[in-house]
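Peer 1: Below: sequence and its predicted model.
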Amino acid sequence: MRLPDFEAWAIFAKVSERGSFVRAAEELQLSKPTISKAINRLEQSLGIALFNRNSRQMSVTETGRMLLGHANRILAEAEAAESEARGGTHRPSGLIRVAAPMAFGIRHLSPALPAFLEKYPDIDITVDFSDSLVDLVAEGYDLALRIASLADSSLRARHLCGVRLLLVATPEYLDRIGRPTHPRDLEGQKSFVYTNTSAPGTLRLTSIETDEDYVLSQASRFRADNAEAFLPALKAHLGFGLFPEFMVWDGLQDGRFEQILPDWDAASIALYLVTSSSTLRPFRVNALMEHLVSTFEHPPWAKTGT
């Protein structure tokens, strides 16, 4: 029985991560011919092409993408095993790939990273900001931040903190239309509709006092798949919308925004730290995970009430 070519699989994962043979060779401290030979050896063994290559660019083939998840697991578990064997005496280094929602990532993840990078000067981080769900394993991410209800049971999800969804407008807008006491008072009023949901323009609200449910059908003034896009129109008093608390908490504190119907709740969501199902991770990944847990255990938008 011939053993799998673990070195070639790990090199395949690293070339895919770095996007070139040269950058992979530099990180692995191997020569470019060694990298090229390992990829050619693996392609010959599998009978398929893993990369589309020409003199100007390189990309992973469709079949290569299907196999990349396996390669990433081989590399990650080998790195984790070495880290555990060293007992933490080895200074952590290497690249961590992170996926994060765009608005939250730019507002709150990015400010949390400088302290980590200063503490671990040999660790590099790549963050892809997107509101689309990514396949962590197949696309080679070490971890992701997600704000949602999670359905993929093949992933490990760690609850970091709750995220309230708040109906918000400016005081000037509410002075003009009146301050509603029931969701039906908002029917027909122009609003901002977030389209990246299963039912855009439909808001289910529940009375805190009576448990009454009311489904509000929004009249759209502005539709978008990222709520950050609504903020200039919100500040211009052009409508109301449902926003995650982390996006509007400072405006609520200083009076620029006002919560509508504070006695009615929209379904709350949560911030999760998501990883693959494997418990073996490189030390650098575990270090970033603990840093994020510490950062968002008491998030800034929850330090004072609204």
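Peer 2: It's in.
Peer 1: C-alpha from now on. contacts and neighbour counts both.
Peer 2: Noted.
Peer 1: Quickly note the distance from the residue most central in space within the chain to Val134.
Peer 2: Residue closest to the average C-alpha location in the chain (Cα atoms, centre = their mean): Ala100, at 2.0 Å. According to Cα to Cα, to the nearest Å, Ala100 and Val134 sit 10 Å apart.
Peer 1: cool, Leu68 as well?
Peer 2: The spacing between Leu68 and Val134, counted by Cα to Cα, is 14 Å.
Peer 1: Compare those two (neighbour count), which wins?
Peer 2: Remark: of Leu68 and Val134, Leu68 carries more neighbours, 24 against 15, as counted by other Cα atoms under 10 Å.
Peer 1: would you list every one of the strands in the stretch 51-200 of the chain?
Peer 2: All strands of the stretch 51-200 of the chain, identified by DSSP state E, counting those that start in this stretch, fall at 51-53, 58-60, 94-100, 123-129, 143-147, 156-163, 165-169, 190-194.
Peer 1: Now distance to Glu290 too, for these, in CSV please.
Peer 2: Putting the strands of the stretch 51-200 of the chain into CSV (distance: least, Cα to Cα, whole Å) gives the following:
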stretch, distance to Glu290
strand 51-53, 35
strand 58-60, 32
strand 94-100, 14
strand 123-129, 15
strand 143-147, 12
strand 156-163, 11
strand 165-169, 26
strand 190-194, 32
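Peer 1: In addition, the following structure is provided for comparison:
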Amino acid sequence: MDRLQSMAVFVRVAELGSFSGAARQLGLSKSAVSKHVTALEERLGVRLINRTTRRLALTEAGAAYRDYCARIVQEVEEAELMAMQHSAAPRGRLKLNAPVTFGFLHLGPLLPEFLTRYPGVEIELVLNDRFIDLLEEGFDLAVRIGQLADSSLIARRLATTRSICAASPAYLARAGIPREPADLARHNCLRYSLRRERDTWSFRRGAEHVAVKIGGNLEVNNGDALRSAALEGLGIVCLPDFIIGEDLERGLLQPLLPDWQTPESPIHAVFPPQRHASGKLRAFVDFLVEKLGRKDGWSGGCRRAGREAS
């Protein structure tokens, strides 16, 4: 067997902790993956992986060998890509993940321009609001909003967003306008169920920080659905400017609590280290930085609301 291919297969098994997972990502059968690892063990004369019916675990020798193999495989990939980039434009398939509303409103509309610029690239875009494991599910890149957890993924900052409290004029005419964060406790607040603290909204005014317990009769795991409910006059939302910016600009929603700000959230592109050398991935990340990094807010309405709140 080709030793370099066997090393690449072993690295993927070690990353995923699974022969079947590595087989799916590499387009091989599970038995072929097992044969590659066995061939390495026979060549080295040591066991690299302890196998049980429940789990795989690297041996001490396997862990050390994995680190060397990962560097070698990555350097070979980088050398090949560097040589290819001198004579060829980015090409190949990119599998991307993004939150539903952000992907629909801001990522999807950019793809035709990118694909026109790089006709050799194919894109599969998967939109969902759950946290996905890039390696396990075979994604090249994900767009993530909010503070990132520590991980082995490489992150590149694209833009920032800030949530804005808002409601329709009809709701405010009926229920009154909250003047302070504490007033929200008396209002019907529409909650995003995937937030870490979905029953608490936090605000800052200078050095003053306030966390308010809120409640309401609607909780949804999608921001655009909450936006629709707010437009119908059901209650108050606290949603990112990239979702409700146009509504604020058109006066369909009215920004609230102008003296208070919510925490700013970064928007990152994240990708596994072994994808970093990919010309198609670098081209796409650079494109996102070009298109999203120069935004001064997400609409005129967002910029006005942000200035009023500062």
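Peer 2: Thanks, I have it. What you see is a predicted model, and the numbers here were worked out from it, not measured in a lab.
Peer 1: Drop the TM-score for these two in here.
Peer 2: For this chain pair, the superposition-based TM-score is 0.77 by TM-score structural alignment, normalised by the length of structure 1; 270 aligned residues with a Cα RMSD of 3.3 Å.
Peer 1: Of all the strands of the stretch 51-200 of structure 1, which one is nearest Ser276 of structure 1?
Peer 2: Nearest to Ser276 of structure 1, of all the strands of the stretch 51-200 of structure 1, is strand 156-163, at 5.9 Å by Cα to Cα.
Peer 1: With structure 2 overlaid, report how far that closest one is off on average.
Peer 2: Once fitted to structure 2, strand 156-163 of structure 1 is off its aligned match by 1.2 Å on average (mean Cα distance after the TM-score superposition for structure 1).
Peer 1: relative to strand 143-147, how tilted is that strand?
Peer 2: For strand 156-163 of structure 1 against strand 143-147, the angle by axes from the mean of the first three to the mean of the last three Cα atoms, to 10 degrees is 40 degrees.
Peer 1: Aligned to Pro114 of structure 1, what sits in structure 2?
Peer 2: For Pro114 of structure 1, the aligned position in structure 2 is occupied by Pro112, per TM-score structural alignment.
Peer 1: Then Ile125 of structure 1?
Peer 2: Under the alignment (TM-score structural alignment), Ile125 of structure 1 pairs with Ile123 of structure 2.
Peer 1: Do you have the helices of the stretch 151-300 of structure 2 handy? List them.
Peer 2: For the stretch 151-300 of structure 2, applying DSSP state H, counting those that start in this stretch gives helices covering 169-175, 223-231, 241-250, 279-292, 300-309.
Peer 1: Have a look at structure 2 and report its longest helix.
Peer 2: In structure 2, assigned by DSSP state H, the helix with the most residues is helix 60-85.
Peer 1: got the angle between that helix and helix 279-292?
Peer 2: Angle, helix 60-85 of structure 2 to helix 279-292, by the same axes, to 10 degrees: 70 degrees.
Peer 1: Gly201 of structure 1 reaches Ser217, doesn't it?
Peer 2: Yes: if you go by Cα atoms under 8 Å, Gly201 of structure 1 and Ser217 touch, sitting 5.8 Å apart.
Peer 1: Contacts only, for Gln253 of structure 1.
Peer 2: Taking Cα atoms under 8 Å, 6 or more residues apart in numbering, we find Gln253 of structure 1 in contact with Thr306.
Peer 1: any idea what it aligns with in structure 2?
Peer 2: When structure 2 is aligned by TM-score structural alignment, Gln253 of structure 1 is paired with Glu249.
Peer 1: Also Ala100 of structure 1?
Peer 2: With TM-score structural alignment as the criterion, Ala100 of structure 1 matches Ala98.
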